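Chemist: Pasted the sequence and its predicted model underneath.
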Amino acid sequence: MAGEAVLIIDMQAGILAEVPDADALTARLAGLADRARAAGRPVFVIQHEAADLVPGEPDWRLAEPIAPRDGDVLLAKRNADSFIGTDLDKRLRDLDVSRVIVTGLATEFCIDSTCRAALSRGYDLTLVEDGHSTPVEAGDSLLSVESIVARYNQVLSWVDYPDREVSVIPAAAITFG
């Protein structure tokens, strides 16, 4: 899998504040990104901008362990799909990336949209099973965060795109050979 890139989506203070177990998720993703960098794989850190995520404001800031390192690519987006309105596709193609490893927030919005968009653009997909989550406050949803994450892991593992490989695996099982 030499043509892999890690995408870390929307790991921002204002969203993480409402995510259960945010510190453990952040640590897992930071470790995965470090392993990717050590293996020479590109890491893309994608940061959402919106009415409640204004550049420069505290809620917009990335979690420190996720902040881009030398050689990482930082992209700003304004859509759930990380490809719309960004040069993500061009940058991935310029690096001969054939597989994206998707992580971050929020499962049913930006993670789902970006996964499906990557498949539609011809990329193989690895969704990090324990590498995405969503902010759900009590009473905000009939579903728990755990059930939302589990359901998307299941659904995305069933996705059938001809000539694409889709996998859903835990962060610790991802190796860069």
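Modeler: Here it is on my side, so go on.
Chemist: From here on, just use CA atoms for contacts and neighbour counts.
Modeler: Fine.
Chemist: Can you verify Asp130 is assigned to a helix?
Modeler: No. Counting by DSSP: H, G, I helix; E, B strand; the rest coil, Asp130 is not part of a helix but strand.
Chemist: count of neighbours near it?
Modeler: 20 (other CA atoms under 10 Å).
Chemist: for Ala27, what are its contacts?
Modeler: Contacts for Ala27 (CA atoms under 8 Å, 6 or more residues apart in numbering) come out as Pro65.
Chemist: Need the three-state assignment for it.
Modeler: Per three-state DSSP, Ala27 ends up helix.
Chemist: Kindly report the same for Val100.
Modeler: strand.
Chemist: Number of residues surrounding it?
Modeler: 25.
Chemist: for it, what are its contacts?
Modeler: Val100 touches 4-7, 118, 123-126, counting by CA under 8 Å, 6+ apart.
Chemist: mind redoing it with 7 Å?
Modeler: Contact analysis of Val100 by CA atoms under 7 Å, 6 or more residues apart in numbering lists 4-7, 123-126.
Chemist: any idea how far it lies from Leu29?
Modeler: As judged by CA to CA, to the nearest Å, Val100 and Leu29 stand 14 Å apart.
Chemist: what's the distance between the helix or strand where Phe44 lies and the middle of its chain?
Modeler: In the assignment (DSSP states H and E), Phe44 maps to strand 43-48. Strand 43-48 sits 8 Å away from the centroid of its parent chain (CA atoms, centre = their mean, to the nearest Å).
Chemist: alright, now check it against this:
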Amino acid sequence: MTILDNRPHSAVVVIDVQVDVMAAAHERANVIASIGTLVERARESQVPVFWVQHSDADMAQGSEGWRIVPELSQQPDEPVVHKRYGDAFEDTTLEDELLKRGIGRLVIAGAQTDACVRSTLHGAFTRGYDVTLVHDAHTTEDLSSWGAPPPAQVIAHTNLYWAHQTAPGRVAAVGSAAGVEFAS
């Protein structure tokens, strides 16, 4: 139901599952395993997988901490989007890459739930995409010492509110890595 014309295809977008970002992630091993399941299912269904990598002063592009976690393998034909802002659309090639492939529906996983995942969810939805959040394939670190809720609550709240997100002509949904539908 995307409002984007002539864009019937789906893609998986894996956000910032980088060594430094995932170092202190809540349920790290389980989330990485779920992302692995999601990525393999997408590949089997011939659904493109996009890898998003953040860089900034604390995580330089090309550094060891900037790399995708070793448990996940990016295929040579899978696009990589380099970003410097929370929303993976801001000042990146993501929109152009999706347009070239006729993609209007995104399945989103990665880190961090309360920052880049949330920013990209909203960025995609306001740009007209149908957006599915994979409830068992996103995570964040514990920021409760700065006043945030514990990570499990941040993740649960994001899953809850995204399941009820609405806008004209677009679909927001939540699904599992093993069961999410790639076609609308």
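Modeler: That came in fine, so what should we check first? Bear in mind that the values here come from a model prediction, so they are computed numbers and not experimental data.
Chemist: Need the TM-score from the superposition.
Modeler: Overlay of the two chains. TM-score (TM-score structural alignment, normalised by the length of structure 1): 0.93; 177 aligned residues with a CA RMSD of 1.7 Å.
Chemist: coming back round to it: run through who's touching the strand holding Phe44 of structure 1.
Modeler: Taking CA under 7 Å, 6+ apart as the rule, strand 43-48 of structure 1 contacts 5-10, 33, 37, 68, 72-78.
Chemist: Next, give me the two most distant ones among the residues you listed.
Modeler: Arg37 and Arg78 (26.3 Å; CA to CA).
Chemist: show me where structure 1 has strands.
Modeler: Ranges of strands within structure 1 are 4-9, 43-48, 73-77, 99-105, 124-133, 166-169, based on DSSP state E.
Chemist: picking that back up, okay, the strand holding Phe44 of structure 1 sits on what stretch of structure 2?
Modeler: Mapping strand 43-48 of structure 1 onto structure 2 (TM-score structural alignment) gives residues 49-54.
Chemist: What is the burial count for Ala173 of structure 2?
Modeler: 21.
Chemist: Contacts only, for Thr166 of structure 2.
Modeler: Ala172.
Chemist: Tell me which residue of structure 1 lines up with it.
Modeler: In structure 1, Thr166 of structure 2 lands on Asp160 (TM-score structural alignment).
Chemist: Alignment lookup: Ala33 of structure 1 to structure 2.
Modeler: Checking TM-score structural alignment: Ala33 of structure 1 goes with Val39.
Chemist: how many neighbours does that match have?
Modeler: Around Val39 of structure 2 there are 25 residues (other CA under 10 Å).
Chemist: Do you have the helices of structure 1 handy? List them.
Modeler: Remark: helices assigned in structure 1 by DSSP state H are 13-16, 22-38, 88-94, 112-120, 145-158.
Chemist: Give me the mean deviation of the second one from structure 2.
Modeler: Pointing back at helix 22-38 of structure 1 there. Comparison of helix 22-38 of structure 1 with structure 2 after fitting gives an average deviation of 1.0 Å (mean CA distance after the TM-score superposition for structure 1).
Chemist: what does Gln75 of structure 2 align to in structure 1?
Modeler: Checking TM-score structural alignment: Gln75 of structure 2 goes with Arg69.
Chemist: Look up how far Arg37 of structure 1 lies from that match.
Modeler: From Arg69 of structure 1 to Arg37 of structure 1 the distance is 9 Å (CA to CA).
Chemist: quick one: the strand holding Phe44 of structure 1 to structure 2 mean distance?
Modeler: Looks like 0.3 Å for strand 43-48 of structure 1 (mean CA distance after the TM-score superposition for structure 1).
Chemist: tell me the contacts of the most centrally placed residue in structure 1?
Modeler: Most central in structure 1 under CA atoms, centre = their mean is Thr103, positioned 2.7 Å from the mean C-alpha point. When contacts are counted by CA under 7 Å, 6+ apart, Thr103 of structure 1 touches 7-9, 127-128, 131-132.
Chemist: before we move on, back to that, spit out the contact partners of the match of Ala33 of structure 1.
Modeler: Contacts of Val39 of structure 2 by CA under 7 Å, 6+ apart are Val49.
Chemist: thinking again about what came up before, of Arg69 and Arg37 of structure 1, which one has the most company?
Modeler: Taking neighbours as other CA under 10 Å, Arg69 of structure 1 and Arg37 compare with Arg37 leading, 19 against 14.
Chemist: Leaving out the residues flanking it, which one is nearest to the more buried one?
Modeler: Closest residue to Arg37 of structure 1 apart from its sequence neighbours, by CA to CA, 6 or more residues apart in numbering: Val43 at 7.0 Å.
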